[in-house]
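> Sequence and computational prediction follow.
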Amino acid sequence: MHMIRKRHLLLSSLTLIYCAQIAVLAADAPTFDRHVVVVVWDGMRPDFVSEETTPTLWKLAHEGVTFRNHHAVYPSATQVNGTAMLTGVYPGRSGVIANYVYRPEIDRTRSISVETPTVVARGDELSGGKYISVPTITDLAQRAGGRTVIAAAKTVGLLLDRHAGVGPGKNSVTLFAGQSLPRDILAPIDAVLGPFPSAHLQRDAWTTKAVTDFLWKDGVPVLSVIWLGEPDLTEHESAPGAPPVLTAIKSSDEKLAAVLAALNKQAVRQTTDLFVVSDHGFSTIGRSIDLRKILTDAGFIAKT
């Protein structure tokens, strides 16, 4: 018997390697004796990984593999890169090209947020199910008979699997910012954890516990994606490296430790390929440009 070495990858921005990993797993192992878990730290930069701030990730990286030749797709926005991760294609092919776009066939009056449930549903209705124009890796895993779990503290989770609870995905679950597919999966989680919180760090804690304590209760599925909102949400309110951001990064590290503990408890850590990734980083800027004000001052009617 050949021993398969467990692979831990620290990816500080977008990588598509795990898409191929799942496809092989789903095709070659109908009993699904291996698992893939992807933990996303939204907005994380590689230079903030340290033994002091991120001891769990630091240890994991030194035990496994660090992917150094990496970058986000353009534009480096959450919805764009989340879709790229789960489809393996660039934005021009997936159809998700920005967080906010003008799609007059969906809403003629304003730009839309591409991951809003009503927008996604309308987009699929108008396109014959091709709002995202190519299958996601969750689609492929489900068609092969696998169960998937997507749990995101942010609304991007809906783009990662919008078919959970129906058809081939009838046993799969998507959580996104306190909402769920199928809808009835949320009640028992809320009954124990309470409603989805408003504070950033608590949202990540709620999402992680929903996975480890509920969605993995009867076994770890073939593919799980746990999308943490930190440090991104706190960085938007402060700056890279600010004390609140370092606290948020440490919080994400604690959530990673909880995921590892759950895998150990389920006795599947040795048969799990774990990826820690980020969708984009953050830059320090000298000033911002208020495009709406510039256009308004020039006599245009600017809406965003």
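Great, that's in hand.

> Every contact and neighbour count from this point should use C-alpha atoms.
Noted.

> Check which residues of whichever strand or helix holds His236 are buried.
In the assignment (DSSP states H and E), His236 maps to helix 232-237. Buried residues in helix 232-237, counted by 16 or more other Cα atoms under 10 Å: Asp232, Leu233, Thr234, Glu235.

> neighbours around Asp42, how many?
26 (other Cα atoms under 10 Å).

> residue contacts, it?
Thr78, Trp227, Leu228, Gly229, Glu230, Pro231, Asp232, Ser278, Asp279, His280 (Cα atoms under 8 Å, 6 or more residues apart in numbering).

> roughly how far apart are it and Gly82?
The gap separating Asp42 from Gly82 is 10 Å, by Cα to Cα, to the nearest Å.

> residues shared between the contacts of those two?
Asp279.

> In the stretch 51-200 of the chain, what residue spans correspond to strands?
Using DSSP state E, counting those that start in this stretch, the strands of the stretch 51-200 of the chain run over residues 65-67, 100-101, 112-113, 148-152, 173-176, 179-181.

> now for these, which one comes closest to Ile294?
The closest of those to Ile294 is strand 100-101. By Cα to Cα, the value is 19.1 Å.

> What is the closest one packed up against?
Identification of packing neighbours for strand 100-101 by 3 or more Cα pairs under 8 Å, 6 or more residues apart in numbering; DSSP states H and E yields strand 112-113.

> and the strand it packs on, how far from the chain's centre?
Strand 112-113 sits 18 Å away from the centroid of its parent chain (Cα atoms, centre = their mean, to the nearest Å).

> For Val156, the count of nearby residues, please.
The burial count for Val156: 25, using other Cα under 10 Å.

> if you take the average position of this protein, which residue is closest to it?
Among the residues of the chain, Trp227 comes closest to the average C-alpha position under Cα atoms, centre = their mean, at 3.7 Å.

> That residue should be in a strand, yeah?
Yes. Using DSSP: H, G, I helix; E, B strand; the rest coil, the secondary structure at Trp227 is a strand.

> on that earlier part again, return the most buried member of the strands of the stretch 51-200 of the chain.
A comparison of the strands of the stretch 51-200 of the chain by mean neighbour count, using mean count of other Cα atoms under 10 Å, puts strand 148-152 on top with a mean of 29.

> structure B:
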Amino acid sequence: MAETKFVIVSFDGLRPDLIDEQQTPNLFRLKKHGTTLASQRTIYPSETRTAFPSLVTAGTAAVHGMVGNKFVDRGASPQRYIDTADAVLLDRLDRESGGRLMTAPTLGELLARAGKSLAVLATNTPGTTRLFHHKAEMFGHVRLSGHFPEACTPKSVLDDAVARFGPLPPVPPAGEPDIDAQTLITTVFLEYLWPERAPDVTVISYGEPDTCSHLNGTGAAATRKVIRHCDAEFGRILDWWEAEGRANGVQIIALSDHGHITAHTRVSVAACLSEAGFHPGTAPVSGVDVVVVPGQVGALYLADRGRKQLARLVGALTEFPWVGPVFTAPGDEVEGVVSGTFASSLVLANHERAPDVYFAFRADDRRDRFGLVGGTFYDSSRSPGLGVHGGLHPKELASVGIVAGTAFLSGGHVSKVPSGICDVVPTILAALDMRPVSGMTGRVLSEVFATRGAFAPPPVSSTEVFETRSGNCLQRVQRTRVEATVYIDGGWVEATEIAAETTEVA
């Protein structure tokens, strides 16, 4: 009997509703082979370098501690601003913390303890590539970037890949589809990694269409071009799987880390806080009383963390027409320590590294110029009309989930039971006859296993809606619970009049 192995293929930022027979015929083909997880979603914040740690730890930000693409490290003296796109910095932080960069064991560590291997091939940022398996060096496991030598290990594998397939391609100019690197990592898997090493689990992470969406728009021609290209590269993997891999026990999981919605109205968080009497900055330095972490996730770190200053900040924030749900440290199971805010634990984001205030930008269901549902306020130098993510709109949280192989129900089965990115590792461990570890918030997707799913009743799910009010601002968060596992459906505020001076792109 063939030994069970897994290939996880990720499409960064791909919305599930962009999969169809014309644009993504190979993902569509995979759906026919296996089971589609029709209610798959990601975590909050819905950012790449929070979601992928959730993939490999089976835990939310509250578990693994990667609380955003960027955050303030309060454990350092002096405090410092961290951009997790930097692979060299992440390596240094892990060593300085005694191996506590992530505060939960990862899939690579668990496999290594069992004498198994994890390999990573990725075209994301160097930091993202490292976060898939940040301790690969310890175990001699493969981690290869399609662009960045500093994210690669061991050096002998990088040298072999360069000797056989040529130098790592440069990152293309801003806005151009990243084509060559997706082809390279696919080729490395098919012609080198699998034939010569056959890892127990392989992660193949295409860094597109995320970058193209950010710089062109989620439905733009350039974005659709790179979606088609990534799907074609995946088609090469699927051809191999149909011809060889499936018969040799390989299971395929296709996923994305988050979706995208469209930025329609630009604001400046820092400017608005300045007008409210604060002294904001992007780093914790003298004279800055609140650090505004750049990006689509609202993350505010106070110099004075006292309750009075925190309440003052929340009071100012909830007056702005661009602010969605607001979160502070838990006061109880629902509300934060400041009245009118939600507890960060409600969205499973409470961690010692978490900001004093999280907030999501206010989002809506308007359609963009490509006909895609989902729009939002945003804070960046980019033009309106481009793709963003990080918040609580259902289209940001919705993610791709397809499983196929002898372990899973086949023939185009569709599971409507809620599932999430944290469920991937528990499901893999179960298929490999390995025990999950304590602290994992994900669950085993037993309903889609071929041996049990056809006979076991589907897990019981229930929907929970929570509300809190600050002044005239009514906030809602909706979650779905499947037995003990919690999934975030979305977060909203009560519709209010939008300021007349704002601009939008239809």
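That came through fine. Everything numeric here is computed off the predicted structure, so don't read it as measured data.

> so which of the strands of the stretch 51-200 of the first structure comes closest to Leu223 of the first structure?
strand 148-152 (4.9 Å).

> The closest one aligns to what range in the second structure?
When the second structure is aligned by TM-score structural alignment, the counterpart of strand 148-152 of the first structure is residues 118-122.

> next one: stretch 272-282 of the first structure
Residue span in the second structure matched to stretch 272-282 of the first structure, by TM-score structural alignment: 250-260.

> sorry, back to before: what is the helix holding His236 of the first structure packed up against?
Using 3+ Cα pairs under 8 Å, 6+ apart: helix 232-237 of the first structure touches helix 243-265.

> Which strands or helices does the helix it packs on pack on?
helix 55-63, helix 200-209, helix 232-237.

> quick revisit: columns distance to Asp124 of the first structure on top of the strands of the stretch 51-200 of the first structure, output as a markdown table?
Listed next are the strands of the stretch 51-200 of the first structure as a markdown table, based on distance: least, Cα to Cα, whole Å:
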| stretch | distance to Asp124 of the first structure |
| --- | --- |
| strand 65-67 | 35 |
| strand 100-101 | 16 |
| strand 112-113 | 15 |
| strand 148-152 | 20 |
| strand 173-176 | 17 |
| strand 179-181 | 16 |
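
> quick one: which of the ones you listed is nearest Leu11 of the first structure?
That would be strand 65-67 among the strands of the stretch 51-200 of the first structure, by Cα to Cα, at 5.4 Å.

> mean shift of that closest one relative to the second structure?
Compared with the second structure after fitting, strand 65-67 of the first structure deviates on average by 0.4 Å (mean Cα distance after the TM-score superposition for the first structure).

> okay, and that strand goes to which residues in the second structure?
Under TM-score structural alignment, the match for strand 65-67 of the first structure is residues 35-37.

> returning to that earlier point: tell me how far the match of strand 148-152 of the first structure lies from the chain's centre.
With Cα atoms, centre = their mean, you get 17 Å for stretch 118-122 of the second structure.

> now do stretch 479-495 of the second structure
Worked out by Cα atoms, centre = their mean, stretch 479-495 of the second structure lies 17 Å from the chain centre.

> what does it correspond to over in the first structure?
Stretch 479-495 of the second structure maps onto no residues of the first structure, going by TM-score structural alignment.

> quick one: the aligned residue in the first structure for Leu93 of the second structure from Arg183 of the first structure, how far?
With TM-score structural alignment as the criterion, Leu93 of the second structure lines up with Gly123 in the first structure. According to Cα to Cα, Gly123 of the first structure stands 20 Å off from Arg183 of the first structure.

> on that earlier part again, surely the match of Leu93 of the second structure is in contact with Ile106?
Yes. At 6.9 Å, Gly123 of the first structure and Ile106 qualify as touching, with contact defined as Cα atoms under 8 Å.

> residues near Thr103 of the second structure, how many?
Thr103 of the second structure - counted by other Cα under 10 Å - has 15 other residues nearby.

> ok, back up a step: now the buried residues of helix 232-237 of the first structure in TSV, with distance to Tyr18 of the first structure?
Output for those, formatted as TSV (distance: Cα to Cα, whole Å):
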residue	distance to Tyr18 of the first structure
Asp232	22
Leu233	25
Thr234	28
Glu235	27
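
> residue ranges of the helices in the first structure, please?
17-28, 55-63, 78-87, 91-94, 117-127, 137-143, 157-160, 186-193, 200-209, 232-237, 243-265, 291-297 (DSSP state H).

> now the ones you listed in JSON lines, with distance to Leu215 of the first structure?
Output for the helices of the first structure, formatted as JSON lines (distance: least, Cα to Cα, whole Å):
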{"stretch": "helix 17-28", "distance to Leu215 of the first structure": "19"}
{"stretch": "helix 55-63", "distance to Leu215 of the first structure": "23"}
{"stretch": "helix 78-87", "distance to Leu215 of the first structure": "20"}
{"stretch": "helix 91-94", "distance to Leu215 of the first structure": "28"}
{"stretch": "helix 117-127", "distance to Leu215 of the first structure": "22"}
{"stretch": "helix 137-143", "distance to Leu215 of the first structure": "16"}
{"stretch": "helix 157-160", "distance to Leu215 of the first structure": "15"}
{"stretch": "helix 186-193", "distance to Leu215 of the first structure": "9"}
{"stretch": "helix 200-209", "distance to Leu215 of the first structure": "9"}
{"stretch": "helix 232-237", "distance to Leu215 of the first structure": "25"}
{"stretch": "helix 243-265", "distance to Leu215 of the first structure": "11"}
{"stretch": "helix 291-297", "distance to Leu215 of the first structure": "43"}
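
> who wins for proximity to His71 of the first structure among those helices?
Comparing those by Cα to Cα, helix 78-87 comes nearest, at 10.2 Å.

> Which strands or helices does the closest one pack on?
Using 3+ Cα pairs under 8 Å, 6+ apart, helix 78-87 of the first structure sits against helix 17-28, helix 91-94, helix 137-143, helix 157-160.

> Relative to the second structure, which residues correspond to that helix?
With TM-score structural alignment as the criterion, helix 78-87 of the first structure aligns to 48-57.

> Superpose on the first structure and give me the mean offset of the matching stretch.
Counting by mean Cα distance after the TM-score superposition for the first structure, stretch 48-57 of the second structure comes out at 0.4 Å.

> what's in contact with that stretch?
In contact with stretch 48-57 of the second structure (Cα under 8 Å, 6+ apart) are residues 12, 42-45, 59-61, 64, 66-69, 84-85, 104-108, 128, 131-133, 257-258, 421-425, 440.
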